[in-house]
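>>> I'll drop the sequence and a predicted model, then ask my questions.
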Amino acid sequence: MKCPGCGANIQFEDPKKPGYIPREAFEKRLEEGKEILCQRCFRIKHYGKLEPIEYDWDFRNQLKSYLGGFEVVLWVIDIFDFEGTYREDIANLLEGKDVVYVINKLDLLPRAVTVKEVKEWVKKRIKAKDPERIRIVSAEKNYGLKSLVKLLARLTDKALVIGVTNVGKSSLLNRICTHENTISSFPGTTLGILRRKVKGENLYLYDTPGIMTKDRILDLLDPECQKTILPKEELSRKTFKPERNRTIFMGGLCRFDVDYETERSPIFLLFSSREVTFHETRRERADELMKNRLGDLLKPPCSKARYEDFTWKKEKFVLNEGEELAVAGLGWMSVRRGPLTVEVTVPENVKLVVREALVNPNR
């Protein structure tokens, strides 16, 4: 028997592994004819509490084994964290498949940004041959889901659903499918492949475990902090016009040291979750803040952390007007007036990408 929430096989032996439920609880719920969820899914559903488990999904080999039975793949991508959730290694695995790109969390972007603009931006980034395969949606606001279902129903009677953790995949499926799956803002809720029927259609979607990554700021945070930091409403944004020798922090794990050679100072915006601290300071104070105020003044992390707990890297970029510097799993810098030189300090594995602006900097 599988847990209907996460897809893991029900087991009674190890509370730290997927599918565990105490035998007496299992027998009682079976006798009463109630839904049988594993202990982890039950606590997420009823109490919003995450039970840590030991689970390691080798997505590359596992995904290959799943793909053999499907021609159509639904790839859910987070528009807020596009650089962390659209990944070339996944794209390479999907070559030869009919991929529908579902760009989720439109509701997090500023309202002035149109669906057409987002779609054109995504089209350039993924070099899509068929724009119809790009669907801009908001599972939170129930936007764009009807047209997505109609497209899928035209294409196939079954599709594989993939995406990295925290892209809103389970929430999306719960909107369009008949069976309520476990909904959680915690990472890794879905542990095994789940078959879900789409409402009103002869169409089944097969949900896979969220793909774990190791190059996002989000990946460095504990599950409770991830839940806190993940944006739940329109992104926070702040405009900066720094003087020379200034440092701007976007949380405690991302530092921008800004320089410029023009007479006028550059202007840029930072976009991130409302729970992320934006803080500007003198360059000479920045080292002290990083060493003493991580998780205190500067969040994330969400609790006091030591500078020495992280291995840091520095990368330097020259940014022009209309360009953005994205920090995977955290947010981005958008240049309104440039050029400027920025040295970025982040933990060593964090992905940094210079890109064409998603949000027009002159808005």
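It's in.
>>> Please make it C-alpha for all contacts and neighbour counts, starting now.
OK.
>>> separation between Ile126 and Ala91?
Computed as CA to CA, to the nearest Å, the Ile126 to Ala91 distance reads 9 Å.
>>> looking at this, Arg196 is in a strand?
Yes: counting by DSSP: H, G, I helix; E, B strand; the rest coil, Arg196 is found in a strand.
>>> got another, please set it beside the one above:
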Amino acid sequence: MTVTEQPGKDTGCAGCGVKLQSTNKEQAGYIPASALERTPTICQRCFRIKNYNDASSIAIDQDDFLRLLGGIASTDSLVVHIVDIFDFEGSVISGLQRFVGNNPVLLVVNKIDLLPRAVNHNRLRNWVQQQAKEQGLRTVEVVLCSAKRNIGFDRVVDAIEYYRRGRDVYVVGATNVGKSTLINRIIHDYSDLDAELTTSRYPGTTLDAVHIPLDDGKAIIDTPGIVYNHRMTEIVPRSVLQAITPDKPIKPLVYQLDEGQSMFVGALARFDFVSGEHQSFTLYLSNGLDVHRTKLERADELYANHKGKLLSPPSVEELEELPAWTRHSLRIPRGGGYDVFVSGLGWMHANSMAGAVVDVYAPKGIKVHVRRALI
């Protein structure tokens, strides 16, 4: 599989795929007329992301995303679905099978470099396969990788070449799962081009389908990320993203708790150990987050007096941008091997086999549930 050329002004921005225009600075795809002859040709928004880490907000129509996704079923192609292992349930595309029809799906699990190094990859692959099955997703293979750290990347490329069999390749996924990073690895390793897709921490960087031609006349198509507002990463202010998005291996935090104790993750979430025997819980979160423990009877007072200050992020001002917390009452079954998952933030593993009852507070709409343990 060889990349032959990078899309330019004839097909849209080489960074995000949006149609280029030079008339309205406030609309997507704006590029000064004087820059149209540059190679690669990228819009002003992508230029600012690449050079100043500044992602201006552009309204993206989610219906357009779904129409583009739905069109894949009428093609004969390979679908590469990229998910984020740190936020698997939050990043897997619900109902993907009905969008892609009978086309084969290669499930690429990205960002495995964020997990502790001792994690067994065979066990991790089995966990992913079971989760995919529960989602109704039929996959030809599950590949673990880190596009950023070049872990397992050769297997990703080999699998794409094997399963595409001379067909186009559609790369799909939720926002910020690493689609464009993975495609940039292909461009970098399999072509002499110096162009690349725009990548950033910010959700929704790719605004339209980007076609990357291959040497056999087919193409890799990078699609815009599906926006899921049940993920913490979609609703927090951009200044908070750096704190909650891990960029290096997670250091698990272990806490010994008695019933009637609470833990705050900044001012983003709260875990109450409502009932159960004395036991330990392990938190898997970005290393940039602070955890504060208190008695359940004092938790409301602590939050009221210290949210946005001692309990941060977010700041007092940023909290006003978030939905109010809602409570999730959850029962962790006996027998061990369960996590309490908060989409976009991380998870809490119950280490005891005794079971427990916990309440989890998180911004309204965020996905929270009990699952089989990832680690």
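Yep, that arrived. Keep in mind the model is a prediction, meaning the values are calculated, not measured.
>>> Next, the TM-score between them, please.
With the length set by TM-score structural alignment, normalised by the length of structure 1, the two chains reach a TM-score of 0.89; 351 aligned residues with a CA RMSD of 2.3 Å.
>>> after the lengthiest helix in structure 2 comes which helix or strand?
Ranked by residue count and defined by DSSP state H, the top helix of structure 2 is helix 121-134. Per DSSP states H and E, the first helix or strand lying C-terminal to helix 121-134 of structure 2 is strand 141-144.
>>> I'd guessed Thr199 of structure 2 sits against Thr181; true?
Yes: counting by CA atoms under 8 Å, Thr199 of structure 2 does reach Thr181; the two are 6.4 Å apart.
>>> Looking at those two, which one has more neighbours?
Between Thr199 of structure 2 and Thr181, Thr199 has the larger neighbour count (other CA atoms under 10 Å), namely 22 against 19.
>>> List the contacts of that one.
Ile49, Lys50, Ser180, Thr181, Thr205 (CA atoms under 8 Å, 6 or more residues apart in numbering).
>>> Also Ser185 of structure 1?
So Ser185 of structure 1 contacts Asn166, Gly168, Lys227 (CA under 8 Å, 6+ apart).
>>> I'd guessed the first one sits against Pro187; true?
Yes: taking contact to mean CA under 8 Å, the distance of 5.6 Å between Asn166 of structure 1 and Pro187 places them in contact.
>>> Mind listing the shared neighbours of the two?
Gly210.
>>> Helices of the stretch 1-150 of structure 1, residue ranges please.
Here the stretch 1-150 of structure 1 has its helices, by DSSP state H, counting those that start in this stretch, at 23-32, 39-47, 59-67, 82-85, 88-93, 115-126, 145-155.
>>> Serialize those helices to CSV and add fields for mean neighbour count and distance to Arg285 of structure 1.
CSV is the format used below for these (neighbours: other CA atoms under 10 Å; distance: least, CA to CA, whole Å):
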stretch, mean neighbour count, distance to Arg285 of structure 1
helix 23-32, 12, 56
helix 39-47, 18, 42
helix 59-67, 14, 43
helix 82-85, 24, 30
helix 88-93, 12, 38
helix 115-126, 15, 38
helix 145-155, 16, 48
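>>> which one of those lies closest to Phe317 of structure 1?
Shortest separation from Phe317 of structure 1 across those is recorded for helix 82-85, at 16.8 Å, computed as CA to CA.
>>> now the closest one: which residue numbers in structure 2?
Using TM-score structural alignment, helix 82-85 of structure 1 corresponds to residues 88-91 of structure 2.
>>> what's the distance between that stretch and the middle of its chain?
Centroid separation for stretch 88-91 of structure 2 versus its chain: 7 Å, with CA atoms, centre = their mean, to the nearest Å.
>>> What of stretch 250-262 of structure 2?
Taking CA atoms, centre = their mean, the mean C-alpha location of stretch 250-262 of structure 2 is offset from the chain mean by 26 Å.
>>> Sort out which residues of it are buried, please.
Ile250, Pro252, Leu257, Asp258, Glu259, Gly260, Gln261, Ser262 (16 or more other CA atoms under 10 Å).
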